[in-house]
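Q: 3D, please:
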Amino acid sequence: MSTSIQELPFMQVQEALRTIKEFWSEPAWPFGQGTNSQEIARINQEFNYELPPDLREYLAVAPAQNFLFETVGNPMEVYGLPKLQYRQDGYNFNSVTNQAIPDWPAHWFMLADEGADPVIIDLQAPETGVRKLYHGGGDWNEGENIADSIGQFLLCSAALHHALRHFTNDPIIDDASGFNLAPEPAAWLFPRIKQWAPTYYEAWCSTFENS
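A: Here you go, the predicted model:
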């Protein structure tokens, strides 16, 4: 089945999942079937902020367990429902001292992490989209926006994963010509990210010098 490529102003979760299914090649489909009402109620109780529609739509189909999208470096770990919670060890809570970590805003909702770089949405300003922050600097001031919506984040993550795993045994060419994505996955990935997430093309593709 060919994968449709279209740019939309705000990609809904269900729409993103339908598009991912067109190219998904893993043996298991990680997302649920919309039966997570008890977990949504729990999360609502843990956060003192109204959950935006985009997040509520995602929680209804969020995976039961953590799973990984492959990236060039550390994989993107997408959290399963049990880990979608207010308390995040190492970010807003220190399990060694059993104390809260004060510099993590209570209105940040953590969806995933990439090598301990948290991926969040701001419940106070959900219109700002999905942001990846950089750990190790002593605060959370450094980061970048990577998607307008959770659906767009999932689609771009899944597309990069697919490009790195399902075209060739050597998807990355690192030689005198630079650090490049191999021709076949590059021809598949780059135009799709340009269409699906043009604002964030560099965030997803600039690692590769042939992007």
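
Q: Please make it C-alpha for all contacts and neighbour counts, starting now.
A: Will do.

Q: Return the distance of the closest residue to residue 133 other than its chain neighbours relative to residue 208.
A: Nearest residue to residue 133, sequence neighbours excluded (C-alpha to C-alpha, 6 or more residues apart in numbering): residue 143, at 4.0 Å. Distance from residue 143 to residue 208, counting by C-alpha to C-alpha, to the nearest Å: 19 Å.

Q: Going by residue numbers, what spans are strands in the chain?
A: Taking DSSP state E as the criterion, the chain contains strands spanning 67-69, 76-78, 93-94, 99-100, 108-114, 117-122, 130-133, 143-147, 172-175, 178-181.

Q: Looking at these, spot the one closest to residue 156.
A: strand 143-147 (8.5 Å; C-alpha to C-alpha).

Q: what about the helices in this structure?
A: 13-23, 37-46, 53-59, 150-165, 183-196, 201-205 (DSSP state H).

Q: Of all those helices, which one comes closest to residue 31?
A: Per C-alpha to C-alpha, nearest to residue 31 of the helices of the chain: helix 13-23, 8.5 Å.

Q: Please provide the structure for the following sequence as well, for comparison with the first:
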Amino acid sequence: MLELILALRNALVQQGLELRAQEASDWQGEIPLPADIARFYRDIGPDNCNLATAGNSFFIPALARLWRMQAGYRWHGISGERLTDWHDDWLAVADQGGDPFIFETSSGKVLHDRHGGGSWQPAPLFDSLEQMIACLATFDAVWNSAGEDIFLDDYSVNPRHRERLIDALIPLLNSRSAAQSLADELGW
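A: As a prediction, this is how the structure comes out:
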């Protein structure tokens, strides 16, 4: 596992992402820091990463900002009132325009949902935090390499680049259908 994490971290650094090891003492939360999240920030260390994609970018906060990111999900952003449909074992670890990527501490999986639906009913999207960042960075890499050719005249993603994305996601997700589903879910 350590070799995989080091390879992933090196690939992300080469891609130009802001990464730095972050210690558990950076955590500002009112609940204990889950061990998987502590390891993720120590070993991978996303530091307020914005990853380009179709639509809003993906955002992964630094550990020091992670608890504040729970506003609007775990509690009401203005009143501070605890929101009852947000599970205690969920932490929003990234978002895309307010649509959260949710770490489920009981399973170690990353779930995804769209905001504004009335209640949270997220579905599993990634098997781990490492798979999440590897996949989101893949969207960023394909997006950035495509340049102005990324969109067709109707502003839909050029099918050629969608196929490049899917081909790049297959080794991360272990199947073409999973890669296609992820591309669909995230607007490609």
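
Q: TM-score for the pair, please.
A: After superposition, the two chains reach a TM-score (TM-score structural alignment, normalised by the length of structure 2) of 0.80; 182 aligned residues with a C-alpha RMSD of 2.8 Å.

Q: hang on, the earlier thing: wait, which of the helices of structure 1 is closest to residue 67 of structure 1?
A: Of all the helices of structure 1, helix 150-165 comes closest under C-alpha to C-alpha, at 11.4 Å.

Q: Can you give me the stretch of structure 2 that the closest one aligns onto?
A: Alignment note (TM-score structural alignment): helix 150-165 of structure 1 is matched to residues 129-144 of structure 2.

Q: buried set for that stretch?
A: Applying a neighbour-count criterion of 16 or more other C-alpha atoms under 10 Å, one finds 129-143 buried in stretch 129-144 of structure 2.

Q: for stretch 98-106 of structure 2, same thing?
A: So for stretch 98-106 of structure 2, counting by 16+ other C-alpha under 10 Å, buried means 98, 99, 100, 101, 102, 103, 104, 105.

Q: and what of stretch 57-64 of structure 1?
A: Those buried within stretch 57-64 of structure 1 under the rule 16+ other C-alpha under 10 Å are 57, 58, 59, 60, 61, 62, 63.

Q: got a markdown table for those residues, with distance to residue 14 of structure 1 too?
A: Below are these laid out as a markdown table (distance: C-alpha to C-alpha, whole Å):
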| residue | distance to residue 14 of structure 1 |
| --- | --- |
| 57 | 8 |
| 58 | 8 |
| 59 | 11 |
| 60 | 10 |
| 61 | 9 |
| 62 | 11 |
| 63 | 14 |
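
Q: Residue 94 of structure 2 corresponds to which position in structure 1?
A: For residue 94 of structure 2, the residue aligned by TM-score structural alignment is residue 112.

Q: thought its match was touching residue 79?
A: Yes: counting by C-alpha atoms under 8 Å, residue 112 of structure 1 does reach residue 79; the two are 5.3 Å apart.

Q: Which neighbours do the two have in common?
A: Common contact partners of residue 112 of structure 1 and residue 79 (C-alpha atoms under 8 Å, 6 or more residues apart in numbering): none.

Q: Can you pick out the most distant pair from the buried residues of stretch 57-64 of structure 1?
A: Most distant of these, by C-alpha to C-alpha, are 57 and 63, 12.5 Å apart.

Q: Please say which of residue 143 and residue 208 of structure 1 ends up with more neighbours.
A: Neighbours per residue (other C-alpha atoms under 10 Å) separate residue 143 of structure 1 from residue 208, with residue 208 holding more: 18 against 14.

Q: need the contact list for that one.
A: 179, 180, 181.

Q: How many residues are close by the closest residue to it other than its chain neighbours?
A: Leaving aside its sequence neighbours, residue 208 of structure 1 sits nearest to residue 180 (C-alpha to C-alpha, 6+ apart; 4.8 Å). Neighbour count for residue 180 of structure 1, taken as other C-alpha under 10 Å: 18.

Q: now do residue 90 of structure 1
A: 12.

Q: same deal with residue 139 of structure 1?
A: 11.

Q: which residue is nearest the centroid of structure 2?
A: The centre of structure 2 sits closest to residue 94, judged by C-alpha atoms, centre = their mean, with a distance of 4.6 Å.

Q: Tell me the spacing between the nearest residue to that one once chain neighbours are set aside and residue 119 of structure 2.
A: Nearest non-adjacent residue to residue 94 of structure 2, counting by C-alpha to C-alpha, 6+ apart: residue 60, 4.5 Å away. As judged by C-alpha to C-alpha, residue 60 of structure 2 and residue 119 of structure 2 stand 23 Å apart.

Q: Residue 175 of structure 2 now?
A: Residue 175 of structure 2 is 31 Å from residue 119 of structure 2, by C-alpha to C-alpha.

Q: Next: residue 147 of structure 2.
A: 37 Å.

Q: Same question for residue 29 of structure 2.
A: 23 Å.

Q: what number of residues lie near residue 170 of structure 1?
A: With other C-alpha under 10 Å as criterion, residue 170 of structure 1 counts 10.

Q: Who's the closest spatial neighbour of the equivalent of residue 72 of structure 2 over in structure 1, skipping the chain neighbours?
A: The alignment partner of residue 72 of structure 2 in structure 1, by TM-score structural alignment, is residue 90. Setting aside the residues directly before and after it, residue 90 of structure 1 is nearest to residue 101 in space (C-alpha to C-alpha, 6+ apart), at 7.9 Å.
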